[in-house]
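Colleague: Sequence and predicted structure, then a few things I'm wondering about:
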Amino acid sequence: MKRTLPLLAALLLVPLAVLHAAARPNVIVILSDDLGYADLGCFGSKAIKTPHLDRMAAEGLKLTSFYAQPVCGPSRAALMTGCFPMRVAEPGNRKNQHNVLHPREVTMAEMLKDAGYSTACIGKWHLGARTPDGWNHATMPNAQGFDYFYGTPLYNGLTPAVGGNAFRSQILRNTEVAVKEVQDWDHITQDYTREALDFIRAHRAKPFFLYLAHNMPHIPLGASENFKGKSAGGPFGDAVEGIDWSCGEIVKALKELGLDERTLIVFTSDNGPWIETTDGMKPGGKPFIPREHSGNAEPLRGYKMVTWDGGFRVPCVVRWPGNIPAGSVSDELTSTLDLLPTFAALADTKPPADRKLDGLDLGAFLRAPSGKSPRADFLFYSYTHLQAVRDARWKLVLPRPEYPRWTGFSGRFFGDGVSALELYDLKSDPGETRNLADTHPDEVARLMALVESARADLGDYDRVGAGQRFFDDGPKRRDITAWKQPAKKDSKTK
């Protein structure tokens, strides 16, 4: 009894804020770039070896119906804000192909920073606006809630080899240029891992939020000496196996620091694989991305930039020892939209209350993943064009021409037109191969009601939605009339 009294007295003197902070988990989001649904061992890859991510899945939860967005900028906007990209405000009331976050948007980093978390963005940002002198810093990570930033403002390139295009990416450290022009990407995953580990070690005493957004395996690919030429999955597999190593290093550090059971890790991808063997997938077109430089979405249909499931549905592993049951697998509908409100609840704070969010709190579901997800449906936008909607079982695909101008760069793929409503049972047909619209008119009608509700709230290529956010003076989506032009049917239309 005499030995316990000093301990009890000491505990009574511990500030409540310290005890409160200790109860809240650290949060790590690891986002890969252009990783396909089937590009991890735990999601079916036979060629690419991912032992660390496979172990993370075995120790946590594998989500098999987890959705992002079809391309880089919109995907990051949805993740950071908990909103469909169509809802998110941008400077000048525009709607860009790749979202630029308005300074008045609230990111998950700002929310967690206000709750007392240390925050870092390491890797690809792709939500900022360029200026003649570089970057509008009000739209960059340090102004969007991140205490520390190290990474690329945009993508790492547009061609399979760095020399195939005049573009050269910078690397920034906070607002300063750390590398003026990156000439090869072989060590970028190692560099990001070093930065991530340094941040974790430096901020282990209080809750932290780490957003680690890898440039790999987006082209041009890179892999260090330990991985280059080693994967049966070719150069793409080399890059993915480097990311897997990085995940293993992070988990190892958490264990060494005694943070393992106090840290929630979410690993996922920003969109499906960039499979574009010829420009726009045109038959006989100029060769573009060699097949061993891009991933695999099997058994799903489609790939990056299109609204078939292969463009949106991505691998997701969630690990939080002692809180998420090990070895769990769920096909419940979930999304990157849901991470912000989930993190808010875990951090004992609130999402921004002055605006509508599309995300839902997954906290109870993650702790009991044999149950139901709170998410009932999901919308598929290509840029500003609503092209599909799904619920827990059914996906309704809306008609569209082959080259809808209102989808910009993302609408250039050959032969992707849809002439009439199509309905797919994703539980029995995840590859979207059997159109059941004629035999299930009741499901078509029910999902069309969701479509009309979405158009009224979020808008479409030809209308402004009542729930879209515009913070600046002047017209809303001022070039909207340009997107009403009929699409041409020749191969020159992009």
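Modeller: Alright, I've got the coordinates.

Colleague: Going by C-alpha atoms from here, please, whenever you check contacts or count neighbours.
Modeller: Noted.

Colleague: what residue lies at the spatial centre of the chain?
Modeller: Computing the C-alpha centroid of the chain and ranking residues by C-alpha atoms, centre = their mean puts residue 270 first, at 3.3 Å.

Colleague: Show me where the stretch 151-300 of the chain has its helices.
Modeller: Here the stretch 151-300 of the chain has its helices, by DSSP state H, counting those that start in this stretch, at 188-202, 234-256.

Colleague: from those helices, which stretch is densest packed?
Modeller: helix 234-256 (a mean of 21; mean count of other C-alpha atoms under 10 Å).

Colleague: Tell me which residues are up against it.
Modeller: 32, 35, 39, 47-53, 189-190, 193, 196-197, 214, 216-217, 221-224, 227-231, 260, 263, 292-295 (C-alpha atoms under 8 Å, 6 or more residues apart in numbering).

Colleague: and the comparison structure, right after this:
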Amino acid sequence: MFIRKMAGSLHLLACAIVGGLVSAGHARPPNFVIVFADDFGFDLECFGSPTTRTVNINRMAAEGMKLTQWNTAHSICSPSRAAILTGRYAIRSGIFGNESTIQPHTGDHRVVHPSCYGHLPLDEVTIAEALKPANYTSMAIGKWHLGYAYENTTLLPVGHGFDYFYGTPVTHCEGPPSYPAVPVFQNHEKVGRIGVDIVREDLVYRYADQATQFISNNANNSFFLYLAMDNTHSPVYSPANFTSLRGPYGAATEALDWVVGQVMDTLTKMNLAQDTLVVFTSDNGAWYTPPPTQAGVVGPFQGTYAPQELGYVDTGKGSSWEGGFRVPAVAWWPGTIAAGTVCENFTSSLDLFVTFLNLAGAPLPTGVALDGKDISGILDPSGIHARLPHMPASKFENSGNYTFFYYRGPVLMAARSGALKAHFITHSGFGHEVPVTHDPPLLFNVEVDPQERLPLEPARYHAFISEITAAVEHHQSTVKPVTPQLDLIDYKAMDCVGLSEKQSGCCMQLAGKCTY
């Protein structure tokens, strides 16, 4: 493991050294908070952004840990959300579509749209459900994006192990003119619609209020809070009092940072900070399609080899290049994570499921193939909070390295083990070009060449190619066929309940164009 102090030159090869000053004697397992940003790039001051003020996330990093090789499990919204909550690639849960996932982009088959009646299967075990045996109370706030049709609220978080929910079933922008106005739910009850009786910009305050109330109300309980913000999905939004040199995107980023500050301040006020692990990250990399005022940057992860194939750059969200998967991550746990540390180990959003359960002392679900590894040795190096022995990184290891797989829908595009990444198929995030197959695979050392600019000579890496190919074959042998949930499209399945007769009639048309 490789962890270093940000404010010095001390390099520590053993995580246990970092936590040497942590005090013991925690009466209960830690609380968990995930702040999940949307389409967020490397637009944080603590990751080098010169124009966006993120004072609260800076504080998280200064008092906690930056994870500089953190990857999201998928490079687009719905599959990524399924993966972080289940610890499983979305190929296992069916949050993908066979149609249009590797062909020219139509959008309808890569995420859950209002016209999709597919959903995260109810037998999938989420973090919230898995923590129940350890007596955790849980709440999901914000964007769900894992299923909702008609009045079937069992598909919302309250049907997946969460005790409480406040938020939207789909992305905030998936309303008129193409779809009905996006509903907002409190648990099972619809409490309004964006643009009808709820002001979109006010969601920032609503989500912050819900989060702080939940924390305050559960000060004496072990809890899990999943705070999935809309920020910074295009079109970005923020209350009028947030402004930035970076324009609307910067303002949305600073609103997101303010919400993070509200969570941290509430935990501190309630004397819960030392008992709570907070992780900030993003569902996928920044999106190249919107204009610069509406989208983030992918930092150094440009995928600069790609334009040689494409003639243009689209190597962020939606792609299997580093810019689609490599996202910022910060972990804050005062008294356990040493202040100002940087973890340069490979980590991913898949890891949180197993890690949280280990720290909570909750059993792993039986008969479920999990894809993440336990990183509690990184986040809790002294083992103070460990309730179970550390779990193995993977049942199949490549030369001692964990193997990570890059999917686009049902197609395995690439795999990484250690510093080396092998692209078997490449494609832009949202382009219309024909995918390029690479045999032998296109190789990069993404630790020294995160831009994926300098392909390695395959002839010099026969052993690695054999190992990574074997890892892919083994992984694929564990994937059972499931229904592609995102291919379940029917405009008649859209939520038109509660709209006027004219509006409902419009929405029930197969064209799905609502102009109100």
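Modeller: Sure thing, it's come through. Model, not experiment: these values are computed from the prediction.

Colleague: still on that earlier bit, in CSV, list the helices of the stretch 151-300 of structure 1 along with distance to residue 209 of structure 1.
Modeller: Converted to CSV, the helices of the stretch 151-300 of structure 1 look like this (distance: least, C-alpha to C-alpha, whole Å):
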stretch, distance to residue 209 of structure 1
helix 188-202, 9
helix 234-256, 13
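
Colleague: circling back: structure 2: which residue goes with the residue nearest to the centre of structure 1?
Modeller: In structure 2, the residue paired with residue 270 of structure 1 is residue 283, using TM-score structural alignment.

Colleague: Where does residue 440 of structure 2 fall, secondary structure wise?
Modeller: Element membership of residue 440 of structure 2 [criterion: DSSP states H and E] is strand 436-445.

Colleague: Quick one: list the elements packing against that strand.
Modeller: strand 420-426 (3 or more C-alpha pairs under 8 Å, 6 or more residues apart in numbering; DSSP states H and E).

Colleague: angle of the strand it packs on against strand 436-445?
Modeller: Angle, strand 420-426 of structure 2 to strand 436-445, by axes from the mean of the first three to the mean of the last three C-alpha atoms, to 10 degrees: 160 degrees.

Colleague: contacting residues for residue 323 of structure 1?
Modeller: Contacts of residue 323 of structure 1 (C-alpha under 8 Å, 6+ apart): residue 367.

Colleague: again, 10 Å this time
Modeller: Residue 323 of structure 1 makes contact with 60, 261, 262, 263, 264, 366, 367, 368, according to C-alpha atoms under 10 Å, 6 or more residues apart in numbering.

Colleague: now these in a markdown table, with distance to residue 353 of structure 1 and neighbour count?
Modeller: As requested, the contacts of residue 323 of structure 1 are exported to a markdown table (distance: C-alpha to C-alpha, whole Å; neighbours: other C-alpha atoms under 10 Å):
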| residue | distance to residue 353 of structure 1 | neighbour count |
| --- | --- | --- |
| 60 | 31 | 24 |
| 261 | 30 | 15 |
| 262 | 27 | 19 |
| 263 | 26 | 23 |
| 264 | 24 | 23 |
| 366 | 24 | 23 |
| 367 | 25 | 15 |
| 368 | 27 | 15 |
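
Colleague: mind giving me JSON lines with these and columns for distance to residue 480 of structure 1?
Modeller: JSON lines is the format used below for the contacts of residue 323 of structure 1 (distance: C-alpha to C-alpha, whole Å):
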{"residue": "60", "distance to residue 480 of structure 1": "45"}
{"residue": "261", "distance to residue 480 of structure 1": "49"}
{"residue": "262", "distance to residue 480 of structure 1": "47"}
{"residue": "263", "distance to residue 480 of structure 1": "44"}
{"residue": "264", "distance to residue 480 of structure 1": "41"}
{"residue": "366", "distance to residue 480 of structure 1": "40"}
{"residue": "367", "distance to residue 480 of structure 1": "44"}
{"residue": "368", "distance to residue 480 of structure 1": "44"}
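
Colleague: ok, so of those, who is nearest residue 346 of structure 1?
Modeller: Closest approach to residue 346 of structure 1 among the contacts of residue 323 of structure 1 (C-alpha to C-alpha): residue 264, at 9.7 Å.

Colleague: Would you mind stating the distance between the closest one and residue 60 of structure 1?
Modeller: For residue 264 of structure 1, the distance to residue 60 of structure 1 equals 10 Å [C-alpha to C-alpha, to the nearest Å].

Colleague: overlap in contacts of these two?
Modeller: 318, 319, 320, 321, 323, 324.

Colleague: For the equivalent of the second one over in structure 2, which non-adjacent residue is closest in space?
Modeller: In other words, residue 319 of structure 1. Structural correspondence for residue 319 of structure 1 with respect to structure 2 (TM-score structural alignment): residue 332. Closest residue in space to residue 332 of structure 2, ignoring its immediate chain neighbours: residue 64 at 4.5 Å, by C-alpha to C-alpha, 6 or more residues apart in numbering.

Colleague: what's the closest non-adjacent residue to residue 333 of structure 1?
Modeller: residue 65 (5.2 Å).

Colleague: The one you found maps to what in structure 2?
Modeller: Aligned partner of residue 65 of structure 1 by TM-score structural alignment: residue 69.

Colleague: One more: residue 45 of structure 1?
Modeller: Match for residue 45 of structure 1 (TM-score structural alignment): residue 49.

Colleague: Same check on residue 251 of structure 1?
Modeller: Aligned partner of residue 251 of structure 1 by TM-score structural alignment: residue 264.

Colleague: now swap in residue 391 of structure 1 and tell me
Modeller: By TM-score structural alignment, residue 391 of structure 1 lines up with residue 417.

Colleague: Which of the helices of the stretch 151-300 of structure 1 sits closest to residue 107 of structure 1?
Modeller: Per C-alpha to C-alpha, nearest to residue 107 of structure 1 of the helices of the stretch 151-300 of structure 1: helix 188-202, 19.8 Å.

Colleague: for the stretch 51-200 of structure 1, what spans make up the strands?
Modeller: Remark: strands assigned in the stretch 51-200 of structure 1 by DSSP state E, counting those that start in this stretch are 61-67, 118-123, 130-131, 134-135, 148-151, 171-173, 176-179.

Colleague: re earlier: which one (most neighbours) among the shared contacts of residue 264 and residue 60 of structure 1?
Modeller: Counting neighbours by other C-alpha atoms under 10 Å, residue 319 leads those with 29 neighbours.

Colleague: From what I see, it and residue 61 are in contact.
Modeller: Yes. Between residue 319 of structure 1 and residue 61 there is a contact at 6.3 Å, judged by C-alpha atoms under 10 Å.

Colleague: What number of residues are in the vicinity of residue 71 of structure 1?
Modeller: 26.
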